[in-house]
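A.B. asks: when you get a sec, could you give me coordinates for this:
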Amino acid sequence: METRVVGSYRFILDFSQPIYEQLVQQFRQMLAKGEIELGSKLPSVRDFAVQMKINPSTVVRAYQELERDGLCEKRRGQGTFITSSADQVAGLRREMAENALESFVEVLKILGVTQEEAQKMIAGVEWK
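C.D. replies: Here you go, the predicted structure:
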C-alpha cells in the first residue's frame, strides 16, 4: 500500500488491485463524505497521471467510469468537472450506505447474530 497525493486529493493504492477501480472507489468515497466540492474541476488526465506516477490510460478509465456513474462530466475544451448535482451525490451516499449495511447484515447472519442482538449492538456503539 502506498499513499499518493494529487492536489487536495489523497489516494491509498494497493498495487495488487486494478488502480482505476481504486481511484473510482476513493473518488466515490470522497464525494459521499463531502470532501470534494460540487462542480469542482478535476486535474487534467496528464497532470493526474504524472502526480500519481501512473499511466494516463488508467486515469482516463477512472474518469470514464465516474462519468458513466453521473459523478463527473467532460466539458469540451475546459476539462473534467465533478457533478454539481447534490441529488446525484446524495443518491451515491445512500447507495454506498445501503451496500455497507447489506454486507454488515450478511456477516452478522453468518455469525448467527439475530436482528434484535444486532440492533442492541448498534445502539451501544458510540458514533464519533
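
A.B. asks: could you use CA atoms for every contact and neighbour count after this?
C.D. replies: OK.

A.B. asks: list the contacts of residue 110.
C.D. replies: By C-alpha atoms under 8 Å, 6 or more residues apart in numbering, residue 110 lies in contact with nothing.

A.B. asks: any idea how far residue 122 is from it?
C.D. replies: Distance of residue 110 to residue 122, given as C-alpha to C-alpha, to the nearest Å: 17 Å.

A.B. asks: all the helices of the protein, residue numbers only.
C.D. replies: Applying DSSP state H to the chain gives helices spanning 19-32, 45-52, 56-68, 86-110, 115-124.

A.B. asks: got a list of contacts for stretch 38-57?
C.D. replies: Contacts to stretch 38-57, defined as C-alpha under 8 Å, 6+ apart, come from residues 4-6, 58-60, 79-86.

A.B. asks: buried subset of the residues you listed, written for ChimeraX?
C.D. replies: In ChimeraX, a selection of the buried entries from these looks like this (16 or more other C-alpha atoms under 10 Å):
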select :58,59,60,80,81,82,83
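
A.B. asks: to check against the first, give me the structure of this:
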Amino acid sequence: MWYHIDPASGTPIYRQLVEQVRQAVASGVLRAGDRLPSVRDLAVELAVNPNTVAKAYQELEREGVIETPRGRGTFVADRDPAVPEAERLRQFAEAADRLAADAYRLRIDSEQALAIFRERLAAAERRRSGE
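C.D. replies: Just a heads-up that it's a prediction; the model follows:
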C-alpha cells in the first residue's frame, strides 16, 4: 500500500493523500497508467468521508498527476505533469520543512538526516530507471 493516513497529524487528510500520491508517482511506486482505487473504495478503506478523497483526486487531476476518463476509473496520468519550476520548488520546500521538523523531534542530526535522504533519493532514482 502506498498510502497511510495519520488522523492525528495537523495536516488535513486530503492534503496527506495528495502528497502521498505525488510521492508515489515521483518515486515510481505508481507508474503512468496505474489504476487508483475509486473514491468510494479508498474512503471506505481509510474510514474517511468520500468528499475528502474526491477533493484530493480533484486537486491531483488539476495538476495533471492523475486522469479520470469518464466511467473508466482513476489512473496515473500518462504524461509528466507540467508543473512550473517555482511550484515544484515550493512543494519540495514544504516537504523539507516537515522532514526537518521530524528530524528535530526525533533527535536526528543533520548528517544522519542527509545520509538517509541521499540513500532514499538514490533508491528512488534506481526504481525510476527500472533497475
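
A.B. asks: TM-score of the superposed pair?
C.D. replies: TM-score of the superposed chains, computed with TM-score structural alignment, normalised by the length of structure 1, equals 0.63; 101 aligned residues with a C-alpha RMSD of 3.2 Å.

A.B. asks: before we move on, the earlier item: the helices of structure 1 into TSV, with extra columns for distance to residue 13 of structure 1?
C.D. replies: Formatted as TSV, the helices of structure 1 follow (distance: least, C-alpha to C-alpha, whole Å):
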stretch	distance to residue 13 of structure 1
helix 19-32	7
helix 45-52	10
helix 56-68	13
helix 86-110	20
helix 115-124	31
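
A.B. asks: out of everything not next to it in sequence, what's closest to the residue nearest the centre of structure 1?
C.D. replies: Note on structure 1: the residue nearest the mean C-alpha position is residue 28, at 2.1 Å, using C-alpha atoms, centre = their mean. Excluding the flanking residues, the one nearest residue 28 of structure 1 by C-alpha to C-alpha, 6 or more residues apart in numbering is residue 92, at 7.6 Å.

A.B. asks: what is the burial count for that neighbour?
C.D. replies: 19 (other C-alpha atoms under 10 Å).

A.B. asks: so for residue 11 of structure 1, which of the helices of structure 1 sits nearest?
C.D. replies: Closest of these to residue 11 of structure 1 is helix 19-32, at 6.9 Å (criterion: C-alpha to C-alpha).

A.B. asks: ok, back up a step: next one: the residue nearest to residue 28 of structure 1 from residue 40 of structure 1, what distance?
C.D. replies: 17 Å.

A.B. asks: cool, and residue 31 of structure 1?
C.D. replies: Distance from residue 31 of structure 1 to residue 40 of structure 1, by C-alpha to C-alpha: 11 Å.

A.B. asks: just want to know which of those two has more residues nearby.
C.D. replies: Taking neighbours as other C-alpha under 10 Å, residue 31 of structure 1 and residue 40 compare with residue 31 leading, 20 against 13.
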